[in-house]
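Colleague: Sequence first, then the predicted structure, then my questions.
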Amino acid sequence: MGEFWPVPDVLRYLAGSWRVTRSVRDLASGDAGRFEGTTVFSPLDDEGGPGGSGGLRHQEHGTFVWQGVARPAERTLRFLPGPTRGTADVRFADGRPFHDLDLTSGRHVTDHPCAADLYRGEFTVRDADHWRSLWRVGGPAKNLVLTTDYAREG
């Protein structure tokens, strides 16, 4: 893999609208799917009292095709300021912890245990307008690889 592009402030970098393409491969069955859509990172004005939290709301909308069937898909996450400058604490929409995110080196690896399965995420930044997340999911219920490419819009 090539060079990584360091990001001194992940929340500032992510703010705005991104075109999203995600491939999903089930390593057990061989099935593959694809999501295409948009992710918008907008200010979380309703968090943390007056002036907001300084965090971002991640809203993803698009179409997921699995086994030839297209369905609308969406998800919402919250990206809050992390424990050190320039990092983020990523949470599900309901506030449950998801993972940490530190792109100051341009690359970050993190884990998220989910019941008996383990999600291992690798985040890489190519440049000012392109980044990728790669999640490997393993355990008794899942054996998946999810690769998401983000390209800044506008």
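Modeller: Alright, I've got the coordinates. Numbers count the residues shown, from 1 in each chain.
Colleague: only C-alpha atoms for contact and neighbour calcs from this point on.
Modeller: Noted.
Colleague: all strands for the chain, in order.
Modeller: In the chain, the strands defined using DSSP state E lie at 16-26, 32-43, 56-66, 69-81, 88-92, 97-101, 107-114, 117-127, 130-138, 143-152.
Colleague: Indicate which one of these is closest to residue 9.
Modeller: strand 88-92 (8.8 Å; CA to CA).
Colleague: Verify the contact between residue 142 and residue 117 for me.
Modeller: Yes: Residue 142 is in contact with residue 117 according to CA atoms under 8 Å; the separation is 6.8 Å.
Colleague: got a list of what the residue nearest to the spatial centre of the chain touches?
Modeller: With distances taken as CA atoms, centre = their mean, residue 133 lies nearest the centre of the chain, 6.2 Å away. Neighbour list for residue 133: 121, 122, 123, 124, 146, 147, 148, 149 [criterion: CA atoms under 8 Å, 6 or more residues apart in numbering].
Colleague: also this one, for the comparison:
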Amino acid sequence: MTTGDGFWPVPDVLAYLAGRWHVERTVRDLAGGDEGRFTGNTDFSALPGGGLLHEESGTFTWRGVSRPAGRTLRFLPGAAAGTADVRFADGRPFHDLDLAVGRHVADHPCAADLYRGEFTVRDQDRWRTVWRVGGPAKELLLVTDYRRDG
């Protein structure tokens, strides 16, 4: 059931994310005007000791050139029940994630740039992230739609 704001509350982030998701992402360079697209899949599989391994793979097209692309993250149990502590593959902190109300905003400083992510859950099979990156090195908008596969 969605909230009055149209968000789908998620009492347990890790249980919700587990499985395979189809991914569609647009990447816009707000300074230069270029736009790219990523299409692929994300698998959230169980980690020994708890949490999920996030493995994304697909094709990224930028300026007419398509290349294989991917990334790996670790979604570990968060400090509060039902939340997650998201980390890069090497263990460095990325952001927290709490979808109890179906929406969450997280910041990640990266050198002089700031990544601000908004996570929204639409229903049991669809969620979205919007990352706005701003600073001296980058001005980007990344919008990713996830749809449960299967």
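Modeller: Right, received. Where do you want to start? Since this is a predicted model, take the numbers as computed values, not measurements.
Colleague: Any idea what the TM-score comes out to?
Modeller: After superposition, the two chains reach a TM-score of 0.97 (TM-score structural alignment, normalised by the length of structure 2), with 147 aligned residues with a CA RMSD of 1.0 Å.
Colleague: Skipping adjacent residues, who's closest to the equivalent of residue 77 of structure 2 over in structure 1 in space?
Modeller: Counting by TM-score structural alignment, residue 77 of structure 2 lines up with residue 81 in structure 1. Residue nearest to residue 81 of structure 1 in three dimensions, not counting chain neighbours: residue 88, with 4.7 Å by CA to CA, 6 or more residues apart in numbering.
Colleague: likewise residue 106 of structure 1?
Modeller: Per CA to CA, 6+ apart, closest to residue 106 of structure 1 is residue 6, 3.9 Å.
Colleague: if I look at that neighbour, how far off is residue 80 of structure 1?
Modeller: Noted for residue 6 of structure 1: a distance of 19 Å to residue 80 of structure 1, by CA to CA, to the nearest Å.
Colleague: These two: which is more packed in?
Modeller: residue 80 (22 against 18; other CA atoms under 10 Å).
Colleague: wait, the residue nearest to residue 81 of structure 1 sits on residue 12?
Modeller: No: Residue 88 of structure 1 lies out of contact with residue 12 (CA under 8 Å); the separation is 10.5 Å.
Colleague: For those two, indicate the residue with more neighbours.
Modeller: residue 88 (23 against 14).
Colleague: hang on, the earlier thing: identify whichever of the strands of structure 1 lies nearest to residue 2 of structure 1.
Modeller: strand 117-127 (8.4 Å).
Colleague: list the contacts for the residue lying farthest from the centre of structure 2?
Modeller: Most distant from the centre of structure 2: residue 64, at 24.3 Å, with distances by CA atoms, centre = their mean. Contacts for residue 64 of structure 2 (CA under 8 Å, 6+ apart) come out as none.
Colleague: Map it across to structure 1 for me.
Modeller: Using TM-score structural alignment, the partner of residue 64 of structure 2 in structure 1 is residue 68.
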